[in-house]
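Participant: curious how this folds, go ahead:
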Amino acid sequence: MRTLLVLLSLWSLSAAAQSYQPTADNLAARKAFQDDKFGLFIHWGVYSQLGDGEWVMNNQQIPIKDYEKLPTFFNPTQFDPKAWVSMAKNAGMRYITITSKHHDGFAMWHSKVSPYNIVDATPYKKDALKMLADECKAQGIKLFFYHSHLDWHHPDYFPRGKTGGTWTGRPEKGNFDTYLRYMDAQLTELLSGDYGPIAGIWFDGWWDQARDEMNKSTRDTKVDWQLRRTYDLIHKLQPAALIGNNHHVAPFDGEDFQMFERDLPGQNTFGYNTNEVSQLPLETCETLNGAWGFNLRDNHYKSPKELVRYLVKAAGRNANFLLNVGPMPNGKIQPEFVNALAEVGKWTQQFGETVYGTRGGPVGPRPWGVTTANGKRVFVHILDWNDAQLTLPTLPTRVKSARIFGSKQAVKVSQTADGVLLTMPTAPAANAIDTIVELETE
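Facilitator: Take a look at the predicted model:
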């Protein structure tokens, strides 16, 4: 531990102060990330046992001395990484993002810098992240690690932020820089250990120390998070690894993609996000019901139609869709989630070509739907429209031909200076998930 912290200290002294310049490998990874479009988010930890979401320690104000009992009976003997990865792959997902450490501070891998981990503190005695990493590699699925900035368990996470109050039983003192070096030491384990190439790190919790959470334009915090020090460390260990941060403000120097929580880019219906959309690759995350971690009483499941439409709307806004499930404490994913993802997979198998590898199309989001594009092909995704005719604004290039995607049904095209009129064989069905018109442009 001491040697690792010394190395981290030396690295921080030599970290570049100038603006971040991504490597060629990193830029290639960004493009591939945008091409992937669809990922599986997994919130899973010792909190799953209480069936009340991943915030249960804070929401129920469980002191550390009591919460530390949870790992002693966390034994997910039915965890099957092959089943998890196969489920994601069959749904059309190209990557997985899993919680390595959530706000409760518990490590879901065999951390050498803290015994508060799944191998040393549970009867399970297995490194779940290593098992998942091996299976992702075997099935060709990329792996990201969600990693919490804030920590309700570590004594040096001080001053405390908006969460994890005095009820935790932590001392009224601490060295925040010591905590940050602890965090960097754990990240070093994940990025230089036995987990192989990691697609990226998905940070969360910066907002815990924000001075004004209501003003989404503020970037001021009560502590110095030393973001560039951590970001430079990650890029030094794995230059292609992408860094995103769910901080709810505009991206900081050193970040590789911008994320939006439970909203499409530019929207802020939940009050979490900035309206500022950067030029970085984009991602929006949402959960299959109303909770992130396993919640026994949450049965507000989104339908396959809702999930597909969210994927399409995200792609039309040039963003990926990261869809969350919260596995049960025994390691199984509940059947409602499995069944919904299987239905989504039927759509991606037939129509995935209209989202994978695309970028936001020449027509911005409209009440009727969105467009995506790949080269000379433009896909008009009609989600809410009940007329056989649809008028698009003038396009950058002329349309050579049009058809209903996946069929030989031609769509009549009339182009004028005022726009492009599409006349379909029939009006979109009222219960259609997505009527797609493929345009071949010059």
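
Participant: going forward, measure contacts between C-alpha atoms and count neighbours the same way
Facilitator: Fine.

Participant: please point out which parts of stretch 24-40 sit buried.
Facilitator: When burial is assessed from 16 or more other CA atoms under 10 Å, stretch 24-40 yields the following buried residues: Asn26, Leu27, Ala29, Arg30, Phe33, Gln34, Asp35, Asp36, Lys37, Phe38, Gly39, Leu40.

Participant: next up, the contacts around the second one.
Facilitator: Each residue near Leu27 by CA atoms under 8 Å, 6 or more residues apart in numbering is listed here: Ala240.

Participant: one more, please, to line up against the first structure:
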Amino acid sequence: MVAAICVLLIAGCRQEETKITVLKAPSSKNLLCKDERIGWWRQARFGMFIHWGLYAVPAGEWKGEKVPGIGEWIMERAKIPVSEYEPLAKQFNPVKFDAEQWVQIAKNAGMKYIVITSKHHDGFCLWDTKYTDYDVMDATPFKRDILGELAVECRKQGIRLCFYHSIMDWHHPDAQAPFYPKYNDTSKSNPNFGRYVEYYLKGQLKELVENYGPLGIMWFDGEWIKDWTREMGWDMFYYCLSLQPDIIVNNRVGNGRQGMRGLSKSDEFAGDYGTPEQEIPATGLPGVDWETCMTMNNTWGYKSYDNNWKSREDLLRKLADIASKGGNFLLNVGPTAEGLIPGPSVERLAAIGEWMNLNSESIYGTMASPLGEVPWGRCTAKPGKLYLHVFDWPANTKLQVPGLKNKVKKAYLLADKKRARLLVTREDKDKITVTVPAEAPDPVNSVVVLEIEK
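Facilitator: Just a heads-up that it's a prediction; the model follows:
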């Protein structure tokens, strides 16, 4: 379908008409199918989200008062005018930023990709863009291309680099800046929004792909604004594919997301996968690709006083829970204004990495459990194998596995390098019992492998 959206723009004393031509879907000959583009992502299962920008400077406080809510929304929550927020750039000097260290932290945790905020809702850009001086190279004393340094390190260390990019922009006059003091007012419309999309938003996306790619994902957000339409979502989706044919685009490029549940209302809306936020679906979603994004504490962007950290145990079990339902886990860190990933985040990622060193086979490339709900934990699967993630180790050494009709050829502990056989007995046609050691290999999540006949 081709549609033309005409927007009246005021330039000086005269009106101009900017046409947004919604791109046709490329022919099947020129378009990689979704399975060809998303295969690596389905294998990865675990990635790092990074929210970083000027909001790390106030760190949750404004004019001596703590501002409720998530840190990266302080401009909106504290009703800060653009003229007062902009000077934060002069204080943004993250001299302790070390791209090699950041990527190494992610890699050691077992993460396969990094998604960083190239531009969040506040409009500040973490790269040297020609479309504005409101960026790290021109507006700050730091004057280093953060995205460029990360791109180099990701390539060196074999991590896929991806960019979060906000459609909404509280700084740009053609977007939501005029809505102050309610930047997030979804009832308002900007008559110049078409110009912002065609010349600014698309221009910056082209820079990001061409200067720092190839990228893994273009991770959009801020699509709930009034001016963003379903047609614009499809246009942007195909625009990204025109820049890089194998790129993945999340469903927030369209405007059909159902709140924090993160799934699109239907396939009438653009996007390759759903994005539940701060929650995990209750069950698997057959035929649906999805990725839960989640914070380690209560904020995405750094807040100095937010110490409500999820435990190592909780995060490890969430990773298994998400994989058992066929999803990916995008776990967030919010670096400080100095450029450091907070210590509690580093500690938790290191602990996850220790577990992944022994058990990553039970996460990477796995599919949703065929067993349904199990009483002792979760289950992930690969062809011919089931991985039993045992949270509650049986005191009597008898691990009962309901719902399994396949013949078990071998059972062993994934952490056991010798792969010593465990005794398996069949209780009835769809339940077996595995005799396990008295002591759990891991107090949080021990993995028992069942090799089964297909």
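
Participant: kindly provide the TM-score of these chains.
Facilitator: Once superposed, chain against chain, the TM-score is 0.85 (TM-score structural alignment, normalised by the length of the first structure); 411 aligned residues with a CA RMSD of 3.0 Å.

Participant: returning to what we had before: out of the buried residues of stretch 24-40 of the first structure, which are inside strands?
Facilitator: Counting by DSSP state E, the buried residues of stretch 24-40 of the first structure place Phe38, Gly39, Leu40 in strands.

Participant: can you lay out these as CSV showing distance to Gly419 of the first structure?
Facilitator: Shown next, in CSV, are these (distance: CA to CA, whole Å):
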residue, distance to Gly419 of the first structure
Phe38, 32
Gly39, 35
Leu40, 38
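
Participant: tell me the secondary structure at the residue most central in space within the first structure.
Facilitator: With distances taken as CA atoms, centre = their mean, the residue of the first structure nearest its centroid is Leu322 (4.5 Å). Secondary structure, DSSP: H, G, I helix; E, B strand; the rest coil: Leu322 of the first structure is strand.

Participant: that one pairs with which position in the second structure?
Facilitator: When the second structure is aligned by TM-score structural alignment, Leu322 of the first structure is paired with Leu330.

Participant: where in the first structure does the longest helix along the second structure fall?
Facilitator: Scanning the second structure for the longest helix, with DSSP state H as the assignment, gives helix 343-359. In the comparison with the first structure, helix 343-359 of the second structure aligns to the range 335-351 (TM-score structural alignment).

Participant: mean deviation, that stretch versus the second structure?
Facilitator: Taking mean CA distance after the TM-score superposition for the first structure, the mean distance separating stretch 335-351 of the first structure from the aligned residues in the second structure is 1.1 Å.

Participant: contacts only, for Leu450 of the second structure.
Facilitator: Going by CA under 8 Å, 6+ apart, Leu450 of the second structure touches Lys385, Leu386, Tyr387, Leu388, Val408, Lys409, Lys410, Ala411, Tyr412.

Participant: tell me which residue of the first structure matches up with the fifth one.
Facilitator: The pairwise alignment with the first structure assigns Val408 of the second structure to Val399, based on TM-score structural alignment.

Participant: now the closest residue to that match other than its chain neighbours: how far from Lys412 of the first structure?
Facilitator: Of all residues not flanking Val399 of the first structure in the chain, Thr441 sits nearest, at 4.3 Å (CA to CA, 6 or more residues apart in numbering). Taking CA to CA, to the nearest Å as the measure, Thr441 of the first structure and Lys412 of the first structure are separated by 14 Å.

Participant: over to Asp104 of the first structure?
Facilitator: The gap separating Asp104 of the first structure from Lys412 of the first structure is 58 Å, by CA to CA.

Participant: so if I had to pick from the two, which one is more boxed in?
Facilitator: The neighbour comparison of Asp104 of the first structure against Lys412 (other CA atoms under 10 Å) goes to Asp104, with 24 against 14.
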